[in-house]
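Asks: predicted structure and sequence below. I'll ask about it afterward.
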Amino acid sequence: MLDVIVVGGGHAGIEAALIAARLGCETALISLSLENIGKMPCNPSVGGPAKGIVVREIDALGGQMGITADQTALQFKMLNTTKGPGVQSLRVQSDKLAYARRMQEEIQRQEHLRLILGICTGILVENGKITGITMEDGQILEARAVILTTGTYMSSSVMISSEVTPSGPDGEPTTNKLSESLRQAGLKTFRLKTGTPPRVLTESIDFSKTTPQPGTDQFVAFSTTTQTIRKPEDQKLCYLTYTTPQTHELILANLKKSSMYSGVVKGVGPRYCPSIEDKLVRFSDKPRHQIFLEPESEALDTTYVQGFSTSLPRDLQELMVHSLPGLEHAVIRKYAYAIEYDAIDPLQLKPSLETLVVENLFTAGQINGTSGYEEAAAQGLMAGINAVLKLRNQPPLVLRRDEAYIGVMIDDLVTKGTQEPYRLLTSRAEFRLLLRHDNADQRLMRYGYELGSISEQRWQDYQHRRAQVEQLKEQLKTCRLTPKSPIQDALEAVGYAALTDGVSAEELVRRPHITVAMLKPALDFDFDPAAAAQAEIELKYEGYINKARKEAEKMMAMDHVVLPEDLDYDQVQHLSLEGRQKLKAIQPHTLGQASRISGVSPADVAMLAMVLEQRHRKEQ
C-alpha cells in the first residue's frame, strides 16, 4: 500500500507529490502522460501581483515552482516598482516547453516517488475514510491518503461558439466518472468556466506597430537558491498593443455567437481574467483594452495573445486578431476556446485542505475553485505537507492571514467559499505590508526547516542573510553624515536641501525617495544589495509595519481559540438561524475563522466565546 496518491500532474500535483516524497512518504503521481506533467495550457508565465509573492512563499517552504521558473525564464520583470513594497512582485515569462521538461525530470528522479500513467475514475471509501482510487483500466491502487489535483479535467467540455466537445485542454481525455464518484461520497460539485486566447505565428507579427516591454535591469529571482539568471540583454521582449474600434464593433455585433452569451456555457467565468467579450460588456466605457504579445518558448514559433481570451467562432477570431495593430497579417496557429469543468465546493474543506466528508482525502488547485498556476502550486504544497502530517498523527500546518498569501487564499476558500474561479489579489490581504516579496523566507522558512523540506545549508544561508540585514541597519544607525559628505548632489536631485548639520544615515534612509544605494559614496562599509533593499524597507516603513503587526495580533488572538470538533451548534443557545446553518456546514477550526464566515454575526461569535469559556471552566 502507498502512503500518498496524487491524482493529476499539473502545478498542484507536482508540488503535492514532490513534498510528500521528499518528506519520506511512499508516493505515486497519476498523470495522463509524462508530457502532461508541468504543462502550461494557458499563459506561459509565473508570478505577477500577489502571485509572485506566493511563488516566493512556495520556495521558502521547500517547494519547486520558484526554482524551475528561475531556470526556464525568458524574461524577469519586477512589477509595481513605483509603488510601495506591499504590492511589488516578480513575474517571469516562461519557456513553456523547458519548464515542463524540467518538472518532468524532477518528478522522475525524486526518491520515494512513482509515476503511474492513466486516468483515475473514482475514489474508494470505507467507513468515511479514503482507502484508494480506481483507474480506467480497472486497476485499484490503495493508499493511506489521496490528494486530488485534477485541474480542469473533471467532466470538462471545450467550447468554440456553439461547438461543444467533451474534452480536457488541448483535446485531451476527460472523465465524468470521478465527479460522480465524489458526489456519491457526499461532496458537492459545481461548474466553472475559464478560457484561453489564440496563439499566432511570431514571424507574421509586425512588432514595429507595438510597444516593447523589456524585463528588469537587475538581479531578481523567485528562489533564494538561484545564483544566476539570464542577463538583461539575453532576455526576450514582450510587446504591448491595443484593441481598436474595429475590434469592439466585430465582437459586440456577434456576442450571440460567443459560447458565454449564447447560453452554451453553464459555469461561472473568472471575474479578474475575463474573456474579451466580457471586458467589452462590463467595461463599455473604455475605448480600448491592453493586449500583450508574449513568447511561448525558444523552441516554438508562436506568440501568446494575452488579454484576448474568447469563445467566438474561428472565422470571427481571424477578423478580431487582424484588427489589432501589428497583427493585421497574423497567422493563427491555435484558436481560442472556453473550457467548462467540475469543481468541488471549497466550503467542504478543512484549513488543512482535507475534506470534511472523507477522512484523508485532500484536494488542491482548480478542483477547489481557484484559477492560476501559482494558486494551484501553493495549495498542492500545503495539501502534500498536511497529508504527511496527518499520516504522522501530527497537527496540520495552517498558515495565518498575516503570515502568508497562501494563508489568505486558503482561509478565503474554506471560510467564504467561491462562486467563480478564485484569483489571488493584493487587495484580498489585510496585512499586505507584512506579506512582501522581500521577506517570504523571514516569514515561512522556519516552517520548512522544521518540516525537513528546507536543508540545514539553506537554513544557515537564510540566517546569514538575516544577520547581514540587521548588521546593516545597525551600521546605518551609527554612521553619521555631515555637510562635507559626498551626497549633497544626490539629495538635491530628489528634492532635498543640502545638509547643514550632521545626520545619521538611518534618518536619511527613512525619508521618501532616499535609498541606501544613494548614500553608498558616503558610507565607509560595503553591503549586499539585497540586504540593503530589505533594510531600507524595514526602516522606511517601520511605523506602518508595526501598526499592521498590532492589528494582526488582535486577529491572531481569536485564531488561537480552537473550536472543539465535537461542538454541537444546535445546542448553542441564541445563535442566529443563518449563523447556526453556516457554522454546521463549514465547521470552522477557530473562533477567528468563525468570525470571518459570511452570515455569522458578531453576536454569534460572542455566544461561541461564552460557550467555550463555560466549557473551559467545567474542565478546570
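Replies: Cool, got the structure.

Asks: could you use CA atoms for every contact and neighbour count after this?
Replies: Noted.

Asks: helices of the stretch 301-450 of the chain, start to end?
Replies: Assigned by DSSP state H, counting those that start in this stretch, the stretch 301-450 of the chain shows helices spanning 314-322, 373-391, 405-416, 440-451.

Asks: next, the buried residues of the second one.
Replies: The reference is to helix 373-391. Applying a neighbour-count criterion of 16 or more other C-alpha atoms under 10 Å, the buried positions in helix 373-391 are 373-390.

Asks: what's the burial count for residue 488?
Replies: A count of nearby residues for residue 488, using other C-alpha atoms under 10 Å, gives 16.

Asks: circling back to that earlier point, which of the helices of the stretch 301-450 of the chain sits closest to residue 38?
Replies: Between residue 38 and the helices of the stretch 301-450 of the chain, the shortest gap by C-alpha to C-alpha is with helix 373-391, which sits at 9.7 Å.

Asks: before we move on, back to that, distance to residue 472 added to the helices of the stretch 301-450 of the chain, as TSV?
Replies: Putting the helices of the stretch 301-450 of the chain into TSV (distance: least, C-alpha to C-alpha, whole Å) gives the following:
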stretch	distance to residue 472
helix 314-322	53
helix 373-391	33
helix 405-416	28
helix 440-451	16
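
Asks: take this one as well and set it beside the first:
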Amino acid sequence: MFQEYDVIVVGAGHAGCEAAAAAATMGSSVLLITMNMHTIAQMSCNPAMGGVAKGQIVREIDALGGQSGIVSDKTMIQFRMLNLSKGPAMWSPRCQSDRVLFAQEWRTILENNPNVDFWQDTAKGIIVEDGKACGVTTSLGIEIRSKAVVLTNGTFLNGLIHIGEKNFGGGRTGEKSATGITEQLVFLGFESGRMKTGTPPRVDGRSLDYSKMEEQPGDEVPGKFSYSDTKPLAKQRSCWITYTNNEVHELLRTGFEKSPMFSGRIKGLGPRYCPSVEDKINRFADKDRHQIFVEPEGWDTVEVYVNGFSTSLPEDVQYAALRKIPGFENAKMFRPGYAIEYDYFPPTQLKSTLETHLISNLFFAGQINGTTGYEEAACQGLMAGINAHRNVHELDPFILKRSEAYIGVLIDDLINKGTEEPYRMFTSRAEYRTLLRQDNADIRLTEKGHHIGLASEDRLANVLRKKSEVAEITQLLATTKISPDEINSALEEIGTATLREKTSISQLLKRPQLSLVQLIDASSQVASLLENFAQDSVQQAEINIKYDSYIEKEMLLVDKMNKLENLTIIDNFNYDVVTSLSYEGREKLKRTRPGTIGQASRISGVSPSDISVLMLFIGR
C-alpha cells in the first residue's frame, strides 16, 4: 500500500509543516502523518506570528527558503514593527493572523508540492533496525517504511488537559493525545520529562465594549515578513488593550484551591516568560493590574483571543473574573482556557542537526525538544527537514552557527544547555544580535539556502541585487559631500550641530539624531543620489553606516569564537582517557557529545580548565 519514503514527518504543526516542505522541496519523497487533516498548521494558541526575536526567526526561515514568512504575509490582518524606538538590532516584525486562513494556506502549499503525501493516522512507534530509524507503526497497525523519521509531536505525547479540578487526556482541546512513542523511546534509553503550557479563554467579540479599551492599530505603512514578492496589507484590523484590576484578582483567587497548578496536580513546568494569569497574581502580588491584549482571530469571525489571561482555573471562576475586566462586563465566552501537560525529551540528547545521538536518522523538532512558540517550532522543523533530507542522500549536515542566525542560537542553546522549562527565544540570548538583525536575514542566509537546494533562483537573484546596491549606496554616501548651505537650516531644525565645511553624507549620517529619510527630505542632492535604488537596499546601507563600529567589534568576537568552532571533536571520542578532566565536565561531555571545542565550551558544567585540557589533548 505504501512506498518506502525518504522522510516520514510525524505531526503537522508548525514544525512538521516546515520539515515536510523543506525535505520535499529539496527532492525527498515525504509522508506527512497527522491525526487530523483538518488541523494542519493550526494556531493552537494566539493568532499571531513574530515578535521580539521571534520575528527575526520568521525572516530567517524565509531567507533560507522556508514557508512561514510567506504564509504569514498572505494571511495577516495586522502588521507592526516592534521596538522602533530602539536600535535596529531590536526591531522585530509581528503580525496578527487570520487563524483559519493561516491553516488553509499552509495546507495548500503542502498539497501543491508533488513530493508530499499525507496519511491521517496516529503514529504509535518508530521502526528501529540496527540503531537506525526505518519508519513508523500506526494505530491502524500499519508499518510504513522510510529512510529517516522526524518527530514533531507538539503537546500530544501523553497530553493531559487541566481545567480546575477536571483533567482528561488530549493533545489539544477536542483532540485525543498520542501514546506509545514516549514509552518506546524511554525503553530505547531516551530520557523524558513533563512540561506544561496553557491558553486563555476565547470570547465573542460582539459582546465586548471597545470604547473602554485602548485601540492598538497596525503600522501606517505595514511591512511584511517574506523577502519574496508577497504583497503588504492594504487594510488592517485593530487590536485593543485593557487591564485586570484588584476585583478581577480577588475573584481569580477564589479558585486557587481548585487550581491544578497550585494543588500539585500539574507536575510539568510552564513557560517562565508567558505565565498564566493566576501565576502572575501569585508571583507579582504587588501589582494591582496586568495588561490584557484583545486580539481578533481573523477577518470574518467574531471570535477574540484574550492574550494575557492564560488560565487553568475552573470555568465558572474564569467567566466571573473575565466580566470584571473593563470592556468585558457583558462578555460571552466561547470556550474556557486550560493548561496542558505533555511529554518532552531533553534536547541535550540531540546533535546540532537535531538528529538523536541514540538512534541515527531519527530527528526531533518543536515542543518535543522543550521549546514553546510557533516560530521556535517552525525553525527547528525546517532544520530537521533539511538535515533528514541530507542524511538520506549522504550529504554533509547543514548547521547554522550562533553568529549566523537566531536559529543557530536556539539549537545551540538547546543541545548544549538543555531546558527544564519551555524555551522561548529573546534577543538577549544572542551575543551577536547586532549582526543578527531582521533586515539582513536574506544577506546572511539566502545564499546558504540556495546552495542546499531550498531557496529559489529568484531569491538568490534578489539578494545578489540587494548586496550590490548596498555596496554602491555605501560608496556613494562615503564619497559624496554635502555643503553647509544646503543642509544647515535642516540640521538646526532637527537640533543637531550645523556644518562649517563640506562633509560626507555617511559621516553626517552617523549622528544619532539624523536619519537618511530626514536627509532625503532636506537635500535634493541626497534625494537624487538615491532615487533609483530599492528602499530595502537604502535602509540596509543606512544601518550598516550607523552601526559600523558595533558591527566591526562583533565581527572580531565572531572571528575569535570561530577558531574554537573550527576545532572538531570526533564522534566517538573517548573522554574517559582524558584523566585531567573534571568529573562533572567528563560526564557532561559524554552526555552531550559536542562536535567542536566551541560547542563544548558552552555546555553547562564544562569549565574553562576542562576546555584547556581538551585542546592540549587533541594537539591544539
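Replies: Looks like it arrived, so ask away. Just so it is clear, the model here is predicted, and its values are computed rather than measured.

Asks: TM-score them against each other, please.
Replies: Here the TM-score for the pair of chains, by TM-score structural alignment, normalised by the length of structure 1, is 0.97; 611 aligned residues with a C-alpha RMSD of 1.1 Å.

Asks: mean deviation, the lengthiest helix in structure 1 versus structure 2?
Replies: The single longest helix within structure 1, with elements called by DSSP state H, is helix 456-478. Average distance between helix 456-478 of structure 1 and its aligned residues in structure 2, after superposition and using mean C-alpha distance after the TM-score superposition for structure 1, equals 1.3 Å.

Asks: contacts for the next helix or strand after that helix next, please.
Replies: Scanning forward in sequence from helix 456-478 of structure 1 by DSSP states H and E, the next helix or strand is strand 480-481. Applying C-alpha atoms under 8 Å, 6 or more residues apart in numbering, the set of residues contacting strand 480-481 of structure 1 from outside is 502, 503, 504, 505, 522.

Asks: taking those, please make a PyMOL selection of just the buried ones.
Replies: For anyone working in PyMOL, the buried entries among those, judged by 16+ other C-alpha under 10 Å, can be selected with:
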select buried, resi 503+505+522
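
Asks: and the contacts of strand 480-481 of structure 1, which of them are in helices?
Replies: If you go by DSSP H, the contacts of strand 480-481 of structure 1 have residue 505 in helices.

Asks: how about the contacts of strand 480-481 of structure 1 in JSON lines, adding distance to residue 174 of structure 1?
Replies: Conversion of the contacts of strand 480-481 of structure 1 to JSON lines gives the following (distance: C-alpha to C-alpha, whole Å):
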{"residue": "502", "distance to residue 174 of structure 1": "71"}
{"residue": "503", "distance to residue 174 of structure 1": "67"}
{"residue": "504", "distance to residue 174 of structure 1": "65"}
{"residue": "505", "distance to residue 174 of structure 1": "62"}
{"residue": "522", "distance to residue 174 of structure 1": "64"}
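
Asks: closest to residue 570 of structure 1 among the contacts of strand 480-481 of structure 1?
Replies: Distance to residue 570 of structure 1, by C-alpha to C-alpha, is smallest for residue 505 among these, at 61.6 Å.

Asks: thought that closest one was touching residue 473?
Replies: No - under the criterion of C-alpha atoms under 8 Å, residue 505 of structure 1 makes no contact with residue 473, lying 9.5 Å away.

Asks: report the distance from stretch 533-548 of structure 1 to the chain centre.
Replies: 25 Å (C-alpha atoms, centre = their mean, to the nearest Å).

Asks: buried set for it?
Replies: Buried residues in stretch 533-548 of structure 1, counted by 16+ other C-alpha under 10 Å: 534, 535, 536, 537, 538, 539, 540, 541, 545, 548.

Asks: wait, is the third one part of a helix?
Replies: Yes - when DSSP: H, G, I helix; E, B strand; the rest coil is applied, residue 536 of structure 1 is found to be in a helix.

Asks: so what does it match up with in structure 2?
Replies: Residue 536 of structure 1 maps onto residue 542 in structure 2, with residues paired by TM-score structural alignment.

Asks: please name the nearest non-neighbouring residue to that match.
Replies: On the basis of C-alpha to C-alpha, 6 or more residues apart in numbering, the spatially nearest residue to residue 542 of structure 2 that is not a chain neighbour turns out to be residue 516, at 6.8 Å.

Asks: map the one you found onto structure 1.
Replies: Using TM-score structural alignment as the criterion, residue 516 of structure 2 maps onto residue 516 of structure 1.

Asks: contacts only, for its match.
Replies: By C-alpha under 8 Å, 6+ apart, the contact set of residue 516 of structure 1 is 509, 532, 533, 536.

Asks: looking at structure 2, which strand is longest?
Replies: When structure 2 is parsed with DSSP state E, its longest strand is strand 143-151.

Asks: starting at the chain centroid, how far to that strand?
Replies: Here the centre of mass of C-alpha atoms in strand 143-151 of structure 2, compared against the chain's by C-alpha atoms, centre = their mean, lies 25 Å away.

Asks: whatever helix or strand comes next after it vs structure 1, average offset?
Replies: Later in the chain than strand 143-151 of structure 2, the nearest helix or strand by DSSP H and E is strand 160-163. Using mean C-alpha distance after the TM-score superposition for structure 1, strand 160-163 of structure 2 ends up 0.5 Å from its aligned counterpart in structure 1, as a mean over the superposed pairs.

Asks: what span of structure 1 is strand 160-163 of structure 2 aligned with?
Replies: The alignment of strand 160-163 of structure 2 onto structure 1 (TM-score structural alignment) covers residues 157-160.

Asks: so how far is residue 513 of structure 2 from the spatially closest residue to residue 512 of structure 2 that is not a sequence neighbour?
Replies: The spatial neighbour of residue 512 of structure 2 that comes closest, neighbours along the chain excluded (C-alpha to C-alpha, 6+ apart), is residue 546 at 7.9 Å. Remark: distance between residue 546 of structure 2 and residue 513 of structure 2 (C-alpha to C-alpha, to the nearest Å) = 11 Å.
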